[in-house]
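Novice: Predicted structure and sequence below. I'll ask about it afterward.
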Amino acid sequence: MKFLAYAACSGLLLAACGTAHDAPAETQPRTDAPPAANAAAAAGAASTTFVESPDAAAKPFTATEMAKFNEPWAMTFLPDGRALVTEKRGALKLFQPGGGKGGVIGDISGVPKVSYGGQGGLGDVLLHPQFARNGLVYLSYAEAGDDDTRGAAVARAKLTLDAKGGGALSELQVIWRQVPKFDGEGHYGHRLAFGPDGKLWISSGERQEFTPAQDMRANAGKILRLNDDGSLPADNPFAGDGGVAAQVWSLGHRNPLGIAFDARGQLWNTEMGPKGGDELNRVERGANYGYPIVSNGDHYDGRTIPDHATRPEFRAPAVSWTPVISPAGFVIYSGSAFPDWQGDGLIGALSGQALVRVEFDGNGAREAARYDMDERIREVEQGPAGDVWLLEDGKGGRLLRLTPAAR
């Protein structure tokens, strides 16, 4: 089902509209570079730092393989040091680290049925801030609809662990859905985070449909803010508009695959641009980030998209990458194991096959280092001891633990 309100292109969206999906699946390699004119225009934007291709930095860590998973997508740590790991086909795993390398993997039952294919399947996993008291776990996933359509959904359930190294979900409740559902299997987004305000934040991709990112009748192409039960906060910027618009915190996003809060409580997101122009954004209340009207990249069929610098009413990215890195998992580090990284952003790069470190400076940011990992990095998490954990993408994706290198 297409979004019929956009069967014809408006003059505002003419440069970005098209009949075909704009990009291949984000699981495919991306090595595109932008036209020189676009690179020059983006470099002139005051709030945009253009990072070309920095030399690989010497690795200040040792990477130890701890386990392997089948198409892992996300992970989160439990208070006891064990971790939940999602696999895209619909499995939720419980990982118990060993004393050095390795560990034990168990199964969690009761996971909702997912629509697996393309970029779709089981996505993020997140604990409620009061998990130790209420046992609530949140999952995002692709959900099938009518007439061969799909959309992202978020459910919460109570997790009960057993003595055999596994457990079960119960009392599962779907608390959010992408509206409307579309055909195709791309750009679900569906990253989850709890903010310092106790609200649930969801990144919602525009489903390779372009225009929903600018339409307030759709919650695709947006960053969303909900109460922990899925209800609507009365102080959201568009709460008075009702409908799905009341969920929206910011709009004009393409495929946001990472969201994280810094120590000041400021939300940042990473997202994939089209052909060029991957982004790190400082997410502001009610702000419009311009997609598909503006982008620091272009369409895959060769059509240009006006640059952020041409439309100052739209928020420009704090960092823009061309050549692209295909950003995925994203955390802002706060541990003690890597003291030089405290307050820095750590981004998993898919096509970039790297761990990218970003330094923040107030409202700005810059890429500080890029560590070559020789594999596509799907997820980044901070461990209980301040170590950093990575999940590689795809079948047989390794779980890696990063610890400080010996000096």
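Specialist: That came in fine, so what should we check first? Residues are numbered from 1 along each chain as shown.
Novice: Please count neighbours and contacts with C-alpha atoms only from this point.
Specialist: OK.
Novice: in what helix or strand does Trp268 lie?
Specialist: strand 267-272 (DSSP states H and E).
Novice: helices or strands next to that strand in the packing?
Specialist: The contact analysis (3 or more C-alpha pairs under 8 Å, 6 or more residues apart in numbering; DSSP states H and E) places strand 267-272 against strand 255-261, strand 278-282, strand 327-332.
Novice: Let's see that with 6 Å instead.
Specialist: strand 255-261, strand 278-282 (3 or more C-alpha pairs under 6 Å, 6 or more residues apart in numbering; DSSP states H and E).
Novice: among those, which is nearest Leu136?
Specialist: strand 255-261 (20.0 Å; C-alpha to C-alpha).
Novice: So which bits of that closest one are buried?
Specialist: Asn255, Pro256, Leu257, Gly258, Ile259, Ala260, Phe261 (16 or more other C-alpha atoms under 10 Å).
Novice: rewinding a little: compile the helices and strands packed on strand 267-272 into TSV and extend it with columns for distance to Val358.
Specialist: As requested, the helices and strands packed on strand 267-272 are exported to TSV (distance: least, C-alpha to C-alpha, whole Å):
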stretch	distance to Val358
strand 255-261	13
strand 278-282	9
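Novice: dropping in the other structure now:
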Amino acid sequence: MRVLLIGLFFMASTIGATAQTLQSSLGDLTLTRIASGFKTPWAIGFLPENQFLVTERRGRLYLVDPNGSKYRISGLPNVEAEGQGGLLDVLVPGDFAITQNIFMTFAKKQPRGSGTAVARARLDVNKRALTEVETIFEIAEGSSGGRHFGSRIAEGPDGSLYVTIGDRGDRPSAQNLATHNGSVLRIAKSGEAVDGNPFTGGTSAQAEIWSYGHRNPQGMAFDQSGRLWAVEHGARGGDEVNLVRRGKNYGWPVIAYGRHYSGGKIGEGTRKAGMEQPEHFWDPSIAPSGLMVYEDDLFDEWQGDIFIGSLKFDYISRLSGANLTEVEALKSAETKRVRDVRQAPDGTIWFISEDRGAIFQISR
């Protein structure tokens, strides 16, 4: 049974908001706008005391009250907002009540361009400010351009941080372990590589790499069994949902489902020994962003299902089954460029509509 105060928070969140109806396989659900007025919102992070955080790609972080009032947070690191880069994901870790620390991923200026970085900071909720801001990790220098930063961050069951890095538009680098490009990383909360990572044996490989051969993963989450799921953009076709495992090679750009934007063939085909197959792929591409594994009894029928936002076709994809399949598209006038999807503490489903500049809640 849920804690009453959590329930009261999300009841309060709907005060003054207009509820709409969202059609689904469970019947008509309630769709409520929680907060609005954002520009290029990218991620949501839930806080104690009935509040939450929202990032904007242009380099702003907001604290939002249950009534939808938002307050800009000061003290952010220097963010390089160019192309697809900027202030991206935010993580409120499980020990926030003790440490007051949050983690953010962002594009950081580097000598040859910019690269994905991770910052840790203490959040003073009362002063609406970050203090003790430190960049604890940034990818190896050498990337340029404004594409494929990846940049989702998730906390593992052991408390370590997992961070997605795109190939930065440099396709072959996703197969080069000497760079961080095209990988999922595993780092400590201090930024160092974690013992047990697969490439820490003194080779030229980057010790933070957990898996590689990814194109541009923009959604990632753990399920209740501790398995790590990620979704990444393909080119023209070939968006993939992958079950991310230690040391595995996910094939980009050697194998892929889809073709280059020019229509040309990608790599060697769709399969190769030593390279992993996706659990699911889309062709044509849906441009996925944000991934959530549902684990609550509010929507008991959806326990264990994966929810992924579509930037291209404006819906939330629900995937289910041992052979992972898209079984439902949750779509309304408000699911415009769904950038993030999250399960709230009370079991409701929240998402960011980038085009609407708003946060919405799905409830029964």
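Specialist: Structure's in. What do you need? Model, not experiment: these values are computed from the prediction.
Novice: ok, back up a step: the second structure: matching residues for the strand holding Trp268 of the first structure?
Specialist: Aligned by TM-score structural alignment, strand 267-272 of the first structure falls on residues 228-233 of the second structure.
Novice: Repeat that for stretch 109-120 of the first structure.
Specialist: So stretch 109-120 of the first structure sits over residues 74-85 in the second structure, by TM-score structural alignment.
Novice: Residues touching the matching stretch, excluding its own?
Specialist: Residues from elsewhere that reach stretch 74-85 of the second structure (C-alpha atoms under 6 Å, 6 or more residues apart in numbering): Arg58, Gly59, Gly86, Ala107, Lys108, Lys109, Ala129, Leu130, Gly146, Arg147.
Novice: In strands, which of those appear?
Specialist: Ala107, Lys108, Lys109, Ala129, Leu130 (DSSP state E).
Novice: what comes into contact with the lengthiest helix in the first structure?
Specialist: For the first structure, the helix reaching the highest residue count under DSSP state H is reported as helix 36-43. Identification of contacts with helix 36-43 of the first structure by C-alpha under 6 Å, 6+ apart yields Phe50.
Novice: Mind doing that once more with 10 Å?
Specialist: Identification of contacts with helix 36-43 of the first structure by C-alpha atoms under 10 Å, 6 or more residues apart in numbering yields 33-34, 48-52, 276-277, 295-298, 304-310, 316-317, 320-322.
Novice: Likewise for stretch 282-290 of the first structure?
Specialist: With C-alpha under 10 Å, 6+ apart as the criterion, stretch 282-290 of the first structure contacts 213-214, 221-223, 236-238, 248-254, 259-261, 266-270, 281, 295, 306-308, 311-319, 363-365.
Novice: Just the buried residues of that stretch, please?
Specialist: Arg282, Val283, Glu284, Ala287, Asn288, Tyr289, Gly290.
Novice: Give the aligned range of it in the second structure.
Specialist: By TM-score structural alignment, stretch 282-290 of the first structure lines up with residues 243-251 in the second structure.
Novice: Ends of the matching stretch, what's the gap?
Specialist: 13 Å (C-alpha to C-alpha, to the nearest Å).
Novice: And that stretch, how far out from the chain middle?
Specialist: 18 Å (C-alpha atoms, centre = their mean, to the nearest Å).
Novice: Correct me if wrong: Gly115 of the second structure contacts Thr179.
Specialist: No - taking contacts as C-alpha atoms under 10 Å, Gly115 of the second structure lies outside contact range of Thr179: 11.4 Å.
Novice: Who has more neighbours out of those two?
Specialist: Neighbour tally, Gly115 of the second structure and Thr179, criterion other C-alpha atoms under 10 Å: the higher count belongs to Gly115, 31 against 20.
Novice: which residue lines up with the more buried one in the first structure?
Specialist: Match for Gly115 of the second structure (TM-score structural alignment): Gly151.
Novice: which residue packs closest to its match, ignoring adjacent ones?
Specialist: Lys181 (4.8 Å; C-alpha to C-alpha, 6 or more residues apart in numbering).
Novice: Tell me who's in contact with Gly213 of the second structure.
Specialist: Listed by C-alpha under 10 Å, 6+ apart, the contact partners of Gly213 of the second structure are 166-167, 171-177, 181-184, 248-255, 275-276.
Novice: List only buried entries from these.
Specialist: For the contacts of Gly213 of the second structure, buried by 16+ other C-alpha under 10 Å: 166-167, 171, 173-177, 181-184, 248-255, 275-276.
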